[in-house]
Each structure stands twice: as C-alpha cells, then as structure tokens.
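Peer 1: model this:
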Amino acid sequence: MTRVDRAWLADAVRRIEADYNRSSDTHLIRVELPRRAGVTLYLKDESSHPTGSLKHRLARSLFLYSLCNEWIGPSTTVIESSSGSTAVSEAYFAKLLGLRFVAVVPAGTATPKLEAIRFYGGEIHTVDDPTATTEAARRLAAETGGHFIDQFTYAERATDWRGNNNIAESMFAQMSREPHPEPTWVVCGAGTGGTSATIGRFIRYRRLDTRLCVADPECSVFHRCYADPAVRGLGPGPRSVIEGIGRACVEPSFMPTVIDRMEAVSDAQSIGAMRALSAALGRRVGGSTGTNLWACADIIDEMAASGEEGSVVTLICDGGERYAQTYYDDAWLERQGLDWRGPAERIAALLG
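Peer 2: This next block holds a predicted model:
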C-alpha cells in the first residue's frame, strides 16, 4: 500500500478549508404568501456557491473524506459518475488541488454543465446508457489507477450531520430569529440521498419536531422504495428530464428511515413551478428547485386548510442559466410533451 505524503495531505486539507473560509454562507430568502396567512416559505439559495449549486457542499465533503482516508494523493486522477452539477463542483476542487478530474456523464447532459466542468479543467467521458455511468467510472478508475469518488455511496457519510458547517446546521441557524424558527417542514430532493440524510439526522440529533419531506420525480425509484422497501430499481421505461435528482436504482446513500414523507412530482409540475418561481424572483432557477417547490405547495395548502401556522423551508438547488436550451426553451419543452403552463399558474397564484 502506497501511503500519501502527510505534508501534501495537510496542505490539501488546508486549501479546501481556506476556500470555504473565503466564502460566505448561502442566503435564506423569505417568501411571503399573501393567500396563505400564517404560513411562510423560505428558500435556502444554494445557487450562490462558487460553482453555482447545492453540490458544492457535497463535493467539498467528498474531497475531505477521501483525503482523510488517504484515497487521494498528489498524483491521483479523481473520477466521478455525475449528470453535471456534482462534477462541476468536484472539478473545481480538483483544480484547487492540482489534480486531474474525469466526469462520467450520460449522453444528453446539458451542454452548459459540460462547459462548466471543462472550465474548471475537468474532462468528459460520455456514456450512452444513463444507468451505466457508475460501472464506467469504476472501470476508468481501475484503468488509470485513480480514485472513483462515488457520490452515490459516500454522500450520506462524508458530511458530519451533527454539525460541521453542513446545510442543516446553516439552515436552522438562519431560521433562529424568524417568527417560526423551528420549521414545520423542510423539503428537499434526492439524487444521492446525502442531503436528505444530513437534514433528517440533524433534526433527530437536535430533538426537533420539524418533519422532512423528500420531493422525487415520478420516474424515480426513491419514492417507490419509500413506500415498499422491496422495490430497489426500475425496469425499462421513460426517465425524468429533471437533472440532479431521481434515480433508476436505489443508491447506498438513500436513507428512507430519516424521511417523514415523500412526494412524487411530474416533470410538467416541476417545470411549471420552476418557471413560476423564476418569474417571481426575477431570476432563473433550475428544474429540481421546481420539484421541491411543488411539494412545498401541497404541504402549504394542507397547513392552510387545517389552520396550521408555521414555516416551510426548501432549497434553490442551482441557477437556471445552465438550462437555457432545455427547461427555458418552450420549443424543447413542447418536443418533450410537457404541458407546464397549468402547474405554473397554480404556483404563481400561491406566490402572488
């Protein structure tokens, strides 16, 4: 076994921690709901990270975890299976450490995401079958003698859920001076399952009454597994167009036991909610943010109907600039057969 030079390792960890120290925390945006008195919506804006998405936190944690396990050294090629945002953030950290990075992505990944990976010095390895990216990443790691950083396995364990600048600690600290400081619900999506695992564990560790809802694309296995643990994968069939969340097979980082509720959301609902929120904010957000918001709308309507007051917190997962040729292109949406205008009207009414 070849050991990693401790001086290089210490410097690598220092570089990552210094990078974090140069960045402020992400913003928490309060959204008043004039037609839902007593309920307030909050959006934690993860698009304000240096690499533009929630995955910046995950990438930082994965690199630190791999470094401290001595899986990454000064000449290691780092490889990841990713549809885009995680790879963008990991390419950023690989560049920070002077390491080669290869992203294994499914064909059809949004071009702006691929350009962002390349901007940070990453290389692209495209796979036609989106279910075969993990296998391809393992093969590349073996061929290059590199390290497969494997977000889908390590996401739930790389982040210290008890509190070490993780998203849950940040979210609840920012809520502490709001009228309803302990959220009634937190809503997030699941790609690896790492974010939901971190938030769900944090809630239990801090003995909070907050409940966790995970919003999942209809064409994903996670909500099916939540309803029936025997379901571990999907057969051939249509897949969601919402990048970054939903999977065809249950990943090791998905922890259903810390989730209180799951909502299956159609692609049309996700896109409609995304477009309505973008109009309300005056800037574009990504598709998975729309998925989150649609589940929030269901919860908020239920709270209002029962006379329950409180706060609901969800995430702006990434910005919408990377989706100009897809989610914000009406012709593209029409080719996908997505009738998003009705869902957009529902969310616009909620927000307005």
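Peer 1: contacts and neighbour counts: CA atoms only from here.
Peer 2: Fine.
Peer 1: residues in contact with residue 136?
Peer 2: Residues near residue 136 by Cα atoms under 8 Å, 6 or more residues apart in numbering: 104, 127.
Peer 1: so where does it fall, helix or strand?
Peer 2: Element membership for residue 136 (DSSP states H and E) is helix 133-144.
Peer 1: after that helix, next one along is what?
Peer 2: strand 147-148.
Peer 1: and that following strand, what other elements does it pack with?
Peer 2: If you count contacts as 3 or more Cα pairs under 8 Å, 6 or more residues apart in numbering; DSSP states H and E, strand 147-148 packs onto strand 78-81, helix 133-144.
Peer 1: now what about it, what contacts it?
Peer 2: 71-72, 76-80, 137-138, 141.
Peer 1: again, 6 Å this time
Peer 2: 78-80, 141 (Cα atoms under 6 Å, 6 or more residues apart in numbering).
Peer 1: let's see this one next to it:
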Amino acid sequence: MTSWTSTAIALLEADANRSADTHLHVFPLPGEWGIDLYLKDESVHPTGSLKHRLARSLILYGLVNGLIHEGTALVESSSGSTAVSEAYFARMLGLPFVTVVPRSTSQEKIDLIEFYGGRCHFVDSPSEMAPEAARLASECGGHYLDQFTYAERATDWRGNNNIADSVFSQLAQERHPIPTWIVVGAGTGGTSATFGRYVRYRRHDTRVAVVDPEGSAFHGGWSNGDPTFATGIGSRIEGIGRPQVEPSFVPGVIDEMIAVPDAASIAAMRLLKDRTLHWAGGSTGTNLFGAFELIARMRDAGETGSVVTLICDSGRRYLDTYYSDDWVTAQGWDLAPHRARMERFLGGGAWN
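Peer 2: Just a heads-up that it's a prediction; the model follows:
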C-alpha cells in the first residue's frame, strides 16, 4: 500500500471519527400502546443525507481494493445525494470527480455537486447514465464508483461505518432494545442489505421491511422472485425506487415489502414536521408511512416493542417541491385522505 493510499484511508476515517453519531429521535405514540418508534436522523451528516455513509464506503472500498490511487478520477452516475457526498470526499482526497446526470437535472442539484468540486456530465436520458459513466471511467483510466452495483458489498455489515450497529448500540438502554422491525427504503438496496445481514449475523429477532414508492421495481421483483423485474418508470420520491431491480438489492435478507402511494409519502413527511418539527424529504415520509402500518399490526395484535426507521435527508432540499402546495397539486396528488388516515390512527383509531 502506498503512502498516499494510507493517508487517504486515514482521512476518511478521521471524517467519520469527528462526526458525532447521528441522533435517534423518538416519534410520539400513545403511551398505552407500549410501542416505541425511533427515527435515526441521517440528515445531520456533513453532506446532509444517508448517502454520506454510502459515499465514504464506496470510496474506501475502491481504496482497499487497489482501484483508486493518487490522481484517479472518480466517476458516478447520479444526480442526487450520492453524487453530492462523493464530490465531498473526492475533494477531501484531492481527486477529480465527475457524475453523469440527465439534462433535466435541476440547477439546485447541479450547484450542490459543483459546490463540493464535482463536475456534471450531461446525457439526454436517464437510461444513458450508467453506460456513459462506465465509458468515461474507461477512457480516462478512472474508477466508476457504480453505487447500484457496489453498495451492498462496500459497507461491512459487521463493523466499519455500519448504520445497523449504530442503531442497536443507541437502543441499548431503551425499554425495547431489540427492535421488532427496521423499516427502510431502497435506492441501491445497500441499506436494507446492511440491516438484513447484521440482524442475522447478531442473531437478533428483528425483521426488516422495505418500503417502495409508486413505479419502483423492487416490490414487484421481491414479490415475484424475479431479479430482472422492471417497470421502466422513474420514482417521484427522490432517493428511493428504481425502474429496475438493481444488483445491490438483496431480497433474501428482507422479511416484508410495503408499497406506499407517493401522496402518502408526502403527507407523512409533512405530518412529521408538524408533530416533531423535523423537516425531512419524501423518502422519510415513505419510511414513516410504512412504519405506521407495521405499528398498527403490532397494536391490533396486542404486541409491544420498538420500530426503527430513518430520516434520510433534510427537507430544506424540497421547499420548492414536496413542501410546495402548488407543486404537489401539479403532480395530481391529494394528500388529505392519507393525512386523515394517519391522524385517525395516531388518535387511537383504526389504520385500515
């Protein structure tokens, strides 16, 4: 291992060490239920999202496998939070970073990637992103980080940078320290793979549920046992949902999948803000809605326990979209029935 690689790994480890662990917030539920709901707040990472962990893991994976060296250009196919976080780490290591994005990408996202020193390479269609990223990396002798392939293997589910280990450590002094359910969404599938493997490795009696937005292929692929399943439709809930099942999605470690309407995701995201003052994005709303469904089953069955889900990113990124009534109306979403359902449930009423 070269001295540069050793220094690069030390820099990544120092970034993790100086960042206090993300908080585990309690969502208020009726006390008589005997059920606790926790939200792990990944929005407080330096780059503002859960993808901060993924980006660090992807780059560390490239370093320890001899794929990234001094001067290696890093390439990705992402217009969202993953690219933002990868740009942050590339700048830290003094490496060039380019991400392939659709021409329709908002200027706000482009500006954030460029703020951290990244460069955007534009293509006409989302379907062109991955092939173009692979071509760019090959032509310049760079490394294609390829989040959708490497997410599940880049994170060591037994140790390094492990969100699952963090959650269980933080729950150690709670009244239900071993959660009944972990609820996450799937973008690459890396987070659900980490939790699913970890609970099996530690022999915890915890089940993992994955929530999926409209148009995503993960739910259909899991239900049908078809790793080639595709919808060809992009997700309107940023950060989760894919038009095809991705290589990093590991169905064998998932106990249940829940399809969540997009309008329900946004209604839940807004309810979270009103009840806790936590501003979060749409994928957090998807998580919360799925968590409510599982909690309702537990309550109705007379079960007690805890449920954990994630705040994936900050709502500040969505003031002109998910938090805009005009924008929501333009999508054809009616949030009112979903909001009424959740309010009825939290007041002690039926979920279904």
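Peer 1: tm score of chain vs chain?
Peer 2: Superposed pair, TM-score by TM-score structural alignment, normalised by the length of the first structure: 0.95. Supporting alignment: 347 aligned residues with a Cα RMSD of 1.6 Å.
Peer 1: quick check: the helix holding residue 136 of the first structure aligns to which part of the second structure?
Peer 2: Under TM-score structural alignment, helix 133-144 of the first structure corresponds to residues 129-140 of the second structure.
Peer 1: That stretch against the first structure, how far on average?
Peer 2: Aligned to the first structure and superposed, stretch 129-140 of the second structure gives a mean residue distance of 1.5 Å (mean Cα distance after the TM-score superposition for the first structure).
Peer 1: And that stretch, what's buried?
Peer 2: 129-130, 132-134, 136-137 (16 or more other Cα atoms under 10 Å).
Peer 1: Could you do stretch 28-38 of the first structure as well?
Peer 2: Residues of stretch 28-38 of the first structure classed as buried by neighbour count (16+ other Cα under 10 Å): 28-29, 32-33, 36, 38.
Peer 1: Just flag the most distant two among these.
Peer 2: The distance between the two most remote of the buried residues of stretch 28-38 of the first structure (Cα to Cα) is 19.8 Å, for 28 and 36.
Peer 1: sorry, back to before: could you check how far the match of helix 133-144 of the first structure is from the centre of its chain?
Peer 2: In terms of Cα atoms, centre = their mean, to the nearest Å, the centre of stretch 129-140 of the second structure is set 24 Å apart from its chain centre.
Peer 1: do the same with stretch 217-229 of the first structure
Peer 2: 17 Å.
Peer 1: What's the match for residue 220 of the first structure in the second structure?
Peer 2: By TM-score structural alignment, residue 220 of the first structure lines up with residue 216.
Peer 1: Same question for residue 325 of the first structure.
Peer 2: Checking TM-score structural alignment: residue 325 of the first structure goes with residue 320.
Peer 1: ditto for residue 316 of the first structure
Peer 2: So, by TM-score structural alignment, residue 316 of the first structure is matched to residue 311.
Peer 1: Help me confirm that that match comes into contact with residue 284.
Peer 2: Yes - if you go by Cα atoms under 6 Å, residue 311 of the second structure and residue 284 touch, sitting 5.1 Å apart.
Peer 1: Counting neighbours, what do you get for the corresponding residue of the second structure for residue 273 of the first structure?
Peer 2: Aligned counterpart of residue 273 of the first structure in the second structure: residue 268 (TM-score structural alignment). Applying other Cα atoms under 10 Å, we find 28 residues neighbouring residue 268 of the second structure.
Peer 1: Not counting residues beside it along the chain, what's closest to residue 268 of the second structure?
Peer 2: Spatially, and ignoring its direct neighbours in sequence, residue 268 of the second structure is nearest to residue 285 (4.6 Å; Cα to Cα, 6 or more residues apart in numbering).
Peer 1: In contact with that neighbour: list those residues for me.
Peer 2: Here residue 285 of the second structure is in contact with 265-266, 268-269 (Cα under 6 Å, 6+ apart).
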